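Participant: sequence isn't available, so here's the structure alone:
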């Protein structure tokens, strides 16, 4: 059963405040979420030494964050639609900041993993609220919305690469605890900005109830799917625990859609997929998330383990790719806003695939400028072009009262795609690297990474094919 969405406040910003201010706050909040998904990667060896983490526990430092982040997306998005952008964003900032402080002070694995799980819950609220704020603040001007969303998307995507840079620099200079502490001053500043700059939500009429059964099934289903995908990299796709996680995800998904069809106040109003391009845009976001996460994971891993770069050098080596991602916003934002870049995702997918194919020949001792910088710039520029198109597709024509729902769906698709992409890339690299019969370990590692880069290039090309499904503007 469908229902009427709650009314949107007449104004989100305090009178006299410019739209760029809310865009800046939203971009910083989203940047923090994405950066925290990668900043701990290069700090894991230092965490292991300091806290005595077991080998299997290291992976859970990452997975605990991803599980709660992916599992709570839809719930956080719908809560923002029902109860207001400001309170959800404030709660998200408070959880994220306090959990970051607790993770930095952790004295053992239980405290660290619990803090990372709570951090993921706060991150889900930030991830959905940040896009929602941009959409709500610019709903009166389609071109302003396109420009703001392109900036949000560029910084959001560049955050993963910047996380590797920051993680390497902070770990070597100040220690691993500062990859957590760095969130605290930013979170406090954002909480003050939100309290000052955003109006409290208006309450007109009866407020809808939150669909708790739907929230339970969606959260458990997303968490089971992310868990199954992330564990496949270590256990293999045929492992009973992996198959059980994927089966549980399918069962929860079926229960979720059954509940949503009958609910008077659905968490996801299924009629929202009648909006032109929303379904295709979310499929594109899923494949894009897989390509982006797999690309950065493989670049970081191949440079550290296959070539021998240290954490700091790896982070600095990835910096041009992050800058290229952000630069695409300046190059194509105007064309996207004017509806003159219909083939942009096709070209972007081809450019990305070309860069990834180039990396299939990465040598054991590469010349950085000739054999690393070139393909990374291609990957960064191509992904930046696709990201602009995917973000516009999932937000075009969405009414303000459904901004949170659209944001939650898009972010969920991207997080699930990212987990799937990394798992597939890691599995491919491991299977080839350990079974290729290479004469030494470094050659075997590089052979595995070459094969994984090829697989990711195919993923990139599939982004272009999916984009042809998008309606023409």
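Facilitator: Yep, it's here. Please read all numbers here as calculations on a predicted model, not as lab measurements.
Participant: going by C-alpha atoms from here, please, whenever you check contacts or count neighbours.
Facilitator: Noted.
Participant: can you list the neighbours in contact with the helix or strand containing residue 35?
Facilitator: Per DSSP states H and E: residue 35 is located in helix 19-38. For helix 19-38, contacts defined as Cα atoms under 8 Å, 6 or more residues apart in numbering pick out 13, 62, 65-66, 123, 126-127, 129-131, 133-134, 137-138, 148, 151-152, 155-164, 167, 183, 190, 193, 197.
Participant: check stretch 465-473 too.
Facilitator: Outside stretch 465-473, the residues that touch it by Cα under 8 Å, 6+ apart are 276-277, 280-281, 283-284, 339, 342, 345-346, 393.
Participant: reformat those as JSON lines; add distance to residue 303 and secondary structure.
Facilitator: Below are the contacts of stretch 465-473 laid out as JSON lines (distance: Cα to Cα, whole Å; DSSP: H, G, I helix; E, B strand; the rest coil):
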{"residue": "276", "distance to residue 303": "42", "secondary structure": "coil"}
{"residue": "277", "distance to residue 303": "38", "secondary structure": "coil"}
{"residue": "280", "distance to residue 303": "35", "secondary structure": "helix"}
{"residue": "281", "distance to residue 303": "33", "secondary structure": "helix"}
{"residue": "283", "distance to residue 303": "30", "secondary structure": "helix"}
{"residue": "284", "distance to residue 303": "28", "secondary structure": "helix"}
{"residue": "339", "distance to residue 303": "39", "secondary structure": "coil"}
{"residue": "342", "distance to residue 303": "35", "secondary structure": "coil"}
{"residue": "345", "distance to residue 303": "28", "secondary structure": "helix"}
{"residue": "346", "distance to residue 303": "28", "secondary structure": "helix"}
{"residue": "393", "distance to residue 303": "34", "secondary structure": "helix"}
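Participant: out of the residues you listed, flag the one nearest to residue 322.
Facilitator: Of all the contacts of stretch 465-473, residue 345 has the smallest distance to residue 322: 18.3 Å, by Cα to Cα.
Participant: thinking again about what came up before, between which two of the contacts of stretch 465-473 is the distance greatest?
Facilitator: Farthest pair in these, by Cα to Cα: 283 and 339, 20.5 Å.
Participant: more crowded one of those two?
Facilitator: Set residue 283 next to residue 339 and count neighbours by other Cα atoms under 10 Å: residue 283 wins out with 22 against 13.
Participant: ok, the more buried one touching residue 412?
Facilitator: No. Using Cα atoms under 8 Å as the test, residue 283 is too far from residue 412 to be in contact (10.8 Å).
Participant: and the strands in the chain?
Facilitator: Along the chain, no stretch is classed among the strands by DSSP state E.
Participant: without its sequence neighbours, what residue ends up closest to the residue positioned nearest the centre of the chain?
Facilitator: Centroid check for the chain by Cα atoms, centre = their mean gives residue 415 as the closest residue, at 4.9 Å. Closest residue to residue 415 apart from its sequence neighbours, by Cα to Cα, 6 or more residues apart in numbering: residue 70 at 5.9 Å.
Participant: included below, for side-by-side comparison, is a second structure:
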């Protein structure tokens, strides 16, 4: 049964899937294009990494704010606004003539994605009633999200080699246009609020500042190191702001994040699980890409094509997870999926400097991709189980913040560990040792994700997030039962 009869559920799902694919794609699509960007725009070596980092910084910093804003001001409004900002920023990046212009455009993309991403998940939870229909819709959302990150490497390699690096940015324009057209065709308009509830400005400032400083401190470790005063000062300031955020939210009449939401084992468990699994997934993409190019000597396009078996396996795992979760609970898919992904990455950790795609990459890609699909497809359903419609954006912002933080922290930490193992050597054998260690630790992170699924997630769907405030009339969509 659908919760909203005014919209066209199939079109809502299509619009959300297209938009989320673009957001996820941009997390990895620029990686292969970085050398071409450096040559064309004259980036300094240390500045080039900000093309990647600034997107993660703004996306991670504004996700909680975007999630609450879509609850207060309308999911469709925030979705359209976020897409518009994302599309215009992509155009600006494609036309950039100087390094600062490209970095500013990437920051704009992050802000737009932070508005659109929570709205995508919130629109699904308010369109599809809890049960098999919602599980399938959220499975599509999660599968597309994971596939976008995986296919970003392929798209970046092909576009850079055959069309030029600017198309890494400009490719977003037709995708955004399609998502906006689908939105106009089938996503119901938000009801006009009878009264206006104020946004928690203090909470927004503390959360955005705290998460932003956390991401900043971690992503700068490539230049400053984990033990440097700059890194520690940034991380301590982040901890202070986030502590102040928790205290402020416990007293706010309309909090950015209702702390009672975390009493739900579904919400808390899914957020922890997605943190560990995304940390392992992002790091695996990074090390596998470097292994293919710097150890095996493959071209950018060939490297992208090498990820196709992973992407195909991920889609297969997502389809299987959606069927299993619709009949049972997300936990049924999450536990074996995390263990399978860990097994695949453990196999991947046996890479050799004298190996090849067929001997060292293909098998681990298939096993890991299937496991990741089994994990990523049902995690959104787990994170929104028992959530009231007027808090769907809040729950989405929390889960997506956990996803983004996991990816940033995991990649930065494992890249540091791999670099320490490699040292100053640049031979294929030395690089191989560092990448193998990073892949082994990524496998361990999926074991932690499985432990969370086993120990925290309930066996039944019945649990709800505790006492929930009643939904204000202006937060209910037309046709949505109160």
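Facilitator: Perfect, thanks for sending it. All of these numbers come straight from a predicted model, not from anything done at the bench.
Participant: care to give me the TM-score?
Facilitator: After superposition, the two chains reach a TM-score (TM-score structural alignment, normalised by the length of the first structure) of 0.93; 458 aligned residues with a Cα RMSD of 1.6 Å.
Participant: one step back: what do residue 283 and residue 412 of the first structure both touch?
Facilitator: Joint contacts of residue 283 of the first structure and residue 412 (Cα under 8 Å, 6+ apart) do not exist.
Participant: which one of the contacts of stretch 465-473 of the first structure sits in the busiest neighbourhood?
Facilitator: Busiest of these [other Cα under 10 Å] is residue 284, holding 33 neighbours.
Participant: could you find the closest non-adjacent residue to the aligned residue in the second structure for it?
Facilitator: Structural alignment (TM-score structural alignment) places residue 284 of the first structure against residue 273 in the second structure. Counting by Cα to Cα, 6+ apart, residue 449 is the residue found nearest to residue 273 of the second structure once chain neighbours are left out, at 4.8 Å.
Participant: which residue in the first structure aligns with that neighbour?
Facilitator: So, by TM-score structural alignment, residue 449 of the second structure is matched to residue 463.
Participant: that match reaches residue 343, doesn't it?
Facilitator: No. Between residue 463 of the first structure and residue 343 there is no contact under Cα under 8 Å: 11.8 Å.
Participant: what residues are up against the closest residue to residue 396 of the second structure other than its chain neighbours?
Facilitator: Leaving aside its sequence neighbours, residue 396 of the second structure sits nearest to residue 118 (Cα to Cα, 6+ apart; 5.0 Å). By Cα under 8 Å, 6+ apart, residue 118 of the second structure lies in contact with 63, 66-67, 70, 393-394, 396-397, 400.
Participant: dump these into a markdown table; add neighbour count as well.
Facilitator: Shown next, in a markdown table, are the contacts of residue 118 of the second structure (neighbours: other Cα atoms under 10 Å):
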| residue | neighbour count |
| --- | --- |
| 63 | 33 |
| 66 | 31 |
| 67 | 34 |
| 70 | 28 |
| 393 | 35 |
| 394 | 30 |
| 396 | 28 |
| 397 | 31 |
| 400 | 25 |
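Participant: counterpart of residue 254 of the first structure in the second structure?
Facilitator: In the second structure, the residue matched to residue 254 of the first structure (TM-score structural alignment) is residue 243.
Participant: determine the number of other residues adjacent to that match.
Facilitator: Applying other Cα under 10 Å, we find 14 other residues in the vicinity of residue 243 of the second structure.
Participant: what separation do you get for it and residue 261 of the second structure?
Facilitator: 17 Å (Cα to Cα, to the nearest Å).
Participant: burial count for residue 81 of the second structure?
Facilitator: Look at residue 81 of the second structure: counted by other Cα under 10 Å, it has 17 neighbours.
Participant: excluding its backbone neighbours, what's nearest the alignment partner in the first structure of it?
Facilitator: When the first structure is aligned by TM-score structural alignment, the residue opposite residue 81 of the second structure is residue 91. In space, and not counting its chain neighbours, residue 91 of the first structure is closest to residue 122: 7.3 Å by Cα to Cα, 6+ apart.
Participant: can you pull the contacts of that neighbour?
Facilitator: Going by Cα under 8 Å, 6+ apart, residue 122 of the first structure touches 69, 91-96.
Participant: ok, 7 Å please
Facilitator: Applying Cα atoms under 7 Å, 6 or more residues apart in numbering to residue 122 of the first structure gives the contacts 92-93, 95-96.
Participant: and which of those residues is nearest residue 354 of the first structure?
Facilitator: Comparing those against residue 354 of the first structure with Cα to Cα places residue 96 closest, at 37.7 Å.
Participant: surely the closest one meets residue 123?
Facilitator: Yes. Using Cα atoms under 7 Å, residue 96 of the first structure is in contact with residue 123, at 6.2 Å.
Participant: with neighbour numbers in mind, choose between these two.
Facilitator: residue 123 (33 against 29).
Participant: which residue lines up with the more buried one in the second structure?
Facilitator: In the second structure, the residue paired with residue 123 of the first structure according to TM-score structural alignment is residue 113.
Participant: same check on residue 40 of the first structure?
Facilitator: Residue 40 of the first structure maps onto residue 30 in the second structure, with residues paired by TM-score structural alignment.
Participant: for residue 379 of the second structure, see how far away the residue nearest to residue 273 of the second structure is.
Facilitator: From residue 449 of the second structure across to residue 379 of the second structure, the span is 11 Å (Cα to Cα).
Participant: what is the burial count for residue 321 of the second structure?
Facilitator: For residue 321 of the second structure, using other Cα under 10 Å, the count is 29.
Participant: can you tell me, leaving aside adjacent residues, what's nearest to it?
Facilitator: Closest residue to residue 321 of the second structure apart from its sequence neighbours, by Cα to Cα, 6+ apart: residue 374 at 5.0 Å.
Participant: what's near enough to touch the residue opposite that neighbour in the first structure once aligned?
Facilitator: Under the alignment by TM-score structural alignment, residue 374 of the second structure pairs with residue 385 in the first structure. Contact partners of residue 385 of the first structure, counting by Cα under 7 Å, 6+ apart, are 328, 344-345, 348.
Participant: ditto for residue 352 of the first structure
Facilitator: By Cα under 7 Å, 6+ apart, the contact set of residue 352 of the first structure is 378-379, 382-383, 460.
Participant: can you tell me the residue that sits opposite it in the second structure?
Facilitator: Residue pairing (TM-score structural alignment): residue 352 of the first structure is matched to residue 341 of the second structure.
Participant: so that match versus residue 440 of the second structure, what's the distance?
Facilitator: For residue 341 of the second structure, the distance to residue 440 of the second structure - Cα to Cα - is 11 Å.
Participant: how close does the match of residue 284 of the first structure sit to residue 212 of the second structure?
Facilitator: Separation of residue 273 of the second structure from residue 212 of the second structure (Cα to Cα): 21 Å.
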